[in-house]
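> predicted model, plus sequence, below.
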Amino acid sequence: MDLKEHLKNGIIVGDGAMGTYLYQKGVQGCFEELNLSDPEQIKHIHELYINAGADIIQTNTYAANSSKLARYQLGDCVKEINEKAVDIAREAAAGKAFVAATIGGVATMHQEKMPLEERLESLKEQTDVLLAADVDGFLLETFYDFEELKEILHYLRSKTEKPIIAQATLGDIGVLHTGMHLQEALEQLEEIGADVAGVNCRMGPYHMLQSLEEVSLLEKAGISVYPNASLPNVRDGRFSYQSNPTYFGDMTKALVEEGAVLIGGCCGTTPDHIREIRAAIERDNLTPVKQKQVRTKARHPFVEAEPQLPKLTDLNEGEKSVIVELDPPKALSGVPSFMEGARALTDSGVNAVTLADNSLASARIDNLALGTKIKDAGARPLLHVACRDRNIIGLQSHLLGMHELGIRDILAITGDPAKVGDFPGATSVYDMSSMDLIRLIKQLNQGQSFSGKDLGAKTSFTVGAAFNANARRLDREVQRLEKKVEAGADYFMSQPVYSSERIEEIAEAVKHLPVPVYIGIMPLVSSRNAEFLHHEVPGIKLTDEVREQMRSLSGDREASEKEGIRLATELIDTAMKHFSTIYLITPFLRYNITETLTRHIRAQEKRTAGSRG
């Protein structure tokens, strides 16, 4: 009987973890490289699983694609490592178990992803090697990107008639991290050609059982489940899992009753877990179920989102949208002045006051707290949210808190690295890039958490993205803006520009974008300020003429400030010819300067409207 027939006629026991099993034994580095350097150890682990009762073992090739092997300078060893893995597994099986060639996903759940085309190129290279090898079937596992899984399944099915087991990875109970229900995902895998469709990793038996309870049996394909041993624990920097083989055995009958025909183990599982699965199947004489009752999960009523504030960029003809940045102070004593500045700017006619998120990695009073205060005082806050200081959990929590406080406008930024700031030794998190953060915010606007869980209501954020207007290759920077638009950016806010000619170049370069660009203008206050910005702040460049003008007034505070305002006014006048959206940055909390510039914009706006009338 071949594997395909075997999968149709009984409950099949898979093997357990390879990577975490080696890790718990103290092995470090690339586990797939051991196929070459220590084949006997890999063979021994295969034999342990077979002796424990596994009907099918996986080749040690989960991460044996060029993308992942490149991390260990092994990117050119794909063929050698995969072929050797098959030889080892085949020798260990010795006719007592089937051998499935394992292909693992490339994408992770977070961080800006490698383009799908590049990931598929890497996976297809590995797949082609395994297609030519002596295997009984294929097992696709731990795919966080469902599109990646579908594409490689399409490719593999077009090349072989051998059985394919395709397993997605859940984001939350019953859903992928895009929010797709597990039922839909399994049906799509079945439609493409999977003989068995299922789930693996991230969750233990309890949560996977809850997920299967919401899934009906498939018409043609079987269902597989490869749970983790438990939720992971971390101690002294090392991950570990509960030692719970008996519990795995106890859960086996329930998993079979929910439709599973192939049960194995993922992270943290050992031969002991597989032995208990086998014992439970034999003890209870378990066979595939032919029908089941699907349990509908009780859901809270979906709460309609509050009416969204008018967008900052929803303008009438001739109107200008002006946002002004006012940095939160570093000291508590600066709060009264900050609040006065927010009131003065609002009175001068700004559409929103934008607050940075610990810019230049220097600790300031929390912008959410101050944003809430100025909102209560009548201003409209636009908060920067940096990826540097919060992991994914913290980012989602922070965003949901913002929504509950009635703050709807966000600038998503990566954030300056911690090492540039005033806290030596502080670490940067960077679970996400700004692009990922934009996608997360848009997912929240659909009522789904990062994991895909139903939030019970939709958020109503508008999200801006940063634009390095001083990039040496403006065309490449605009290409990045196009990708941010695809991710969901509603508008852009540029770095400060100090040249009228550059403003005109930018206007030409971005005119095709379907979203507005707030052109950034930050008035100078001194020659020293100008030199610091030019030489030390990434993304800002001043012309020689501007620096010389400020240098000529060095030492005269009042004259320098007036000259800074004059230069900024010239830039504003140029910008107003090309942009309806202006972004003013307040230097050193001297809000009187940006208040003056805002009043200039409003006056110019009135004069223009008067001349048209």
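Structure's in. What do you need?

> could you use CA atoms for every contact and neighbour count after this?
Will do.

> quick one, what contacts Ala361?
Gly415, Asp416, Pro417, Ala418, Lys419, Val420, Gly421, Asp422 (CA atoms under 8 Å, 6 or more residues apart in numbering).

> 7 Å instead?
Applying CA atoms under 7 Å, 6 or more residues apart in numbering to Ala361 gives the contacts Asp416, Pro417, Ala418, Val420, Gly421, Asp422.

> got CSV for those, with distance to Pro538 too?
Formatted as CSV, these follow (distance: CA to CA, whole Å):
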residue, distance to Pro538
Asp416, 9
Pro417, 11
Ala418, 14
Val420, 11
Gly421, 13
Asp422, 17
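
> next one for the comparison:
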Amino acid sequence: MSHPLIDLLAGGTVVFDGAMGTELYKRNHFVNICFDELSLRDPKVVREVHEASRKAGADVLTTNSFGANRYKLADYLLAERTKEIAAAAARIAREVAGRELLVAGSVGPLGRHASGGALSPHEAVDAFAEAIVALMEGGADFILFETFARSRDLGFAVEAARGLGAPYLPCMAFGDIASSLGGESIDEFFAPCLGAGAGAAAPLMLGFNCSVGPKQMLDNLQDFVPRSTLPVLAMPNAGAPQRINDRMFYMTSPEYFASYAKRFAELGVKAVGGCCGTGPEHIAEAARALKALDRAGAAGVAGVAGAVSLEVVGGAAPVECAPLAQRSAFGRALAEGRWVTSVEIVPPTGWDLAKTVERAKRCAEAGVHAINIPDGPRASARVSPMITSQRIQAEAGIEAVLHVTCRDRNLIGVQSDLLGCAAAGINNLLIITGDPPKLGDYPYATAVFDLDSIGLVRVAQRLNVGLDIGGKPVAPPTRFVLGVGADPTNLDQEREIERFFRKAEAGAEYAITQPVYDPEALIAYIERVRFTGVRIIAGIWPLASYNNALFLNNEVPGVSIPESIMERMRKAGDKESARRVGIETAREILDAVRPYVAGVQVSAPFGNVETALAVLAEE
């Protein structure tokens, strides 16, 4: 088979572009409009996306025509403009591609299933043919059938392409396992393309796109790629989207995406691109990694794990992250496996930090390793935790562990504050999503949540390798010790565990748990996450009274106190007796979990560090 795409494959791994819809959305075109029509109504923005993909290093540009068929366009009263819209999409892509790059004419499912009887086979084939003709006449080099879930629907699309003599590349959308969203195996799904007599009408490649992230797609392709008789294209999503305040965010970093692009190539995948959530930044990292890998292969050089990510191939590239032991004293203790202790002190609601600094000094004198500084716990307004941390480190002679939340800052503000932390010498971070304002004293305050904790860990990790959120170099790189939260008693344990894995994958090095009152729950949790290598620090909150226990159990997110402890606090009696029982209970919990954890963080109830130190007294 002679085709420019086949010729391109002979020169190494081919890079397709990322998601058109994601980029249009970023440019303030919202999902309730017809993205396909933008090729007519706002061709400049479509051209900008293609130009960004070309600059990123894509070899193939995909037209803005995924939904450009008569049935989907009918929802926008645009069915009669199908040919015009598809042809315009192809022309724009061709203008940007020139003759150096290839153009894939994107054709998605019709939106009505001929396989389900909504359309006749003739109607389905005719609708696909209409779009294909317009795309090829507009300048597409081949047709890319994207995100198909059923072989019968794909069969009608393939029939249309074959009838027109159009070269085509079919793509299957995976379900949760190595089968299509329609429940068919890979072989069953591609049967319409590979049946007897396909001959010259066979597809250029076999593709897989959308529905799953890089890891799931790689897992699903392990058995198929080595036995495929045709080259394979992989275009995963940027992981799974996360819902934050009714908005969906994809958190997969470009570096993580590129690491999987390399793994796809090592498996034998011949072309890699991106689907939902991926943009030029993901494609740029993937292109650098793949081209470096191709050069290493051509030179017969055995690759070293991680080497590709450190090679500078045009533009900014990551540098090596400083070893954990060199980033802070707290980090050194973790790296060396020493037992670490910290005390949590909440910043005051006023601006006077004198008492806070004195409490930190008392902890330092007692041999505590660090002071944990929460960031607006329970959505309260307090003096800046960053300033509090800076004062403590400067005046109390003890390191701070600064809590950083996603609630109050947009992405730019987050990066600015992180750079400020580095400038102030605050290197120990505990990154958490944060409590929404409605839980606090100011329920009408606006929650930002541009990121969740997973995304923020990735931002901080990028700074640790000398890259900002836009891929620009940061010199020198930051030296953050990256911690996250963990909730062993979360009611949705499967989601909690899955998120912990993603935090580890993003770069977390230690985790501090929510207050532990059920040692068995923590131990079971640790057994499930131990293999990640993330060091677990147990959160211990000595109860001050029965009322304090009631409040924590009912009003503080992530806290669950067993009835047996509640009963002990109820029977404790006066204030001093209750304090003593709270300390005894905390010590018992600490003794039970100590063999399983790397250290302990003890909260100072109502600012009383003597209570926290009493829990640690026998350490």
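Yep, that arrived. Because the structure is predicted, anything quoted here is derived from the model rather than measured.

> any idea what Thr433 of structure 2 aligns with in structure 1?
Under the alignment (TM-score structural alignment), Thr433 of structure 2 maps onto Thr414 of structure 1.

> for the stretch 251-400 of structure 1, just list every one of the strands.
260-263, 321-325, 352-355, 381-386 (DSSP state E, counting those that start in this stretch).

> in JSON lines: these, plus mean neighbour count and distance to Ala132 of structure 1.
Converted to JSON lines, the strands of the stretch 251-400 of structure 1 look like this (neighbours: other CA atoms under 10 Å; distance: least, CA to CA, whole Å):
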{"stretch": "strand 260-263", "mean neighbour count": "26", "distance to Ala132 of structure 1": "25"}
{"stretch": "strand 321-325", "mean neighbour count": "25", "distance to Ala132 of structure 1": "60"}
{"stretch": "strand 352-355", "mean neighbour count": "25", "distance to Ala132 of structure 1": "58"}
{"stretch": "strand 381-386", "mean neighbour count": "26", "distance to Ala132 of structure 1": "47"}
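
> what's near enough to touch Gly75 of structure 1?
Residues in contact with Gly75 of structure 1, defined by CA under 7 Å, 6+ apart, are Ser66, Ser67, Leu69.

> could you do Gln242 of structure 2 as well?
Gln242 of structure 2 neighbours (CA under 7 Å, 6+ apart): Met248, Phe249, Tyr250.

> who are the contact partners of the closest residue to the last one other than its chain neighbours?
Counting by CA to CA, 6 or more residues apart in numbering, Pro241 is the residue found nearest to Tyr250 of structure 2 once chain neighbours are left out, at 4.6 Å. Contacts of Pro241 of structure 2 were listed using CA under 7 Å, 6+ apart, and they are Met248, Phe249, Tyr250.

> where does the first one fall, secondary structure wise?
The reference is to Met248 of structure 2. strand 247-250 (DSSP states H and E).

> which other helices and strands does that strand contact?
Packing partners of strand 247-250 of structure 2 (3 or more CA pairs under 7 Å, 6 or more residues apart in numbering; DSSP states H and E): strand 241-244.

> thinking again about what came up before, the match of Thr433 of structure 2: neighbouring residues, count only.
Look at Thr414 of structure 1: counted by other CA atoms under 10 Å, it has 21 neighbours.

> and if you look at Glu501 of structure 1?
Look at Glu501 of structure 1: counted by other CA under 10 Å, it has 12 neighbours.

> how far away is it from Glu508 of structure 1?
According to CA to CA, to the nearest Å, Glu501 of structure 1 and Glu508 of structure 1 sit 11 Å apart.

> ok, now Thr169 of structure 1?
44 Å.

> so which bit of structure 1 is stretch 379-388 of structure 2 matched to?
Counting by TM-score structural alignment, stretch 379-388 of structure 2 corresponds to 361-370 in structure 1.

> what residues are up against the spatially closest residue to Ala284 of structure 2 that is not a sequence neighbour?
For Ala284 of structure 2, ignoring the flanking residues on the chain, the nearest one in space by CA to CA, 6+ apart is Ala56 at 4.3 Å. Ala56 of structure 2 sits next to Pro280, Glu281, Ile283, Ala284 when contact means CA under 7 Å, 6+ apart.
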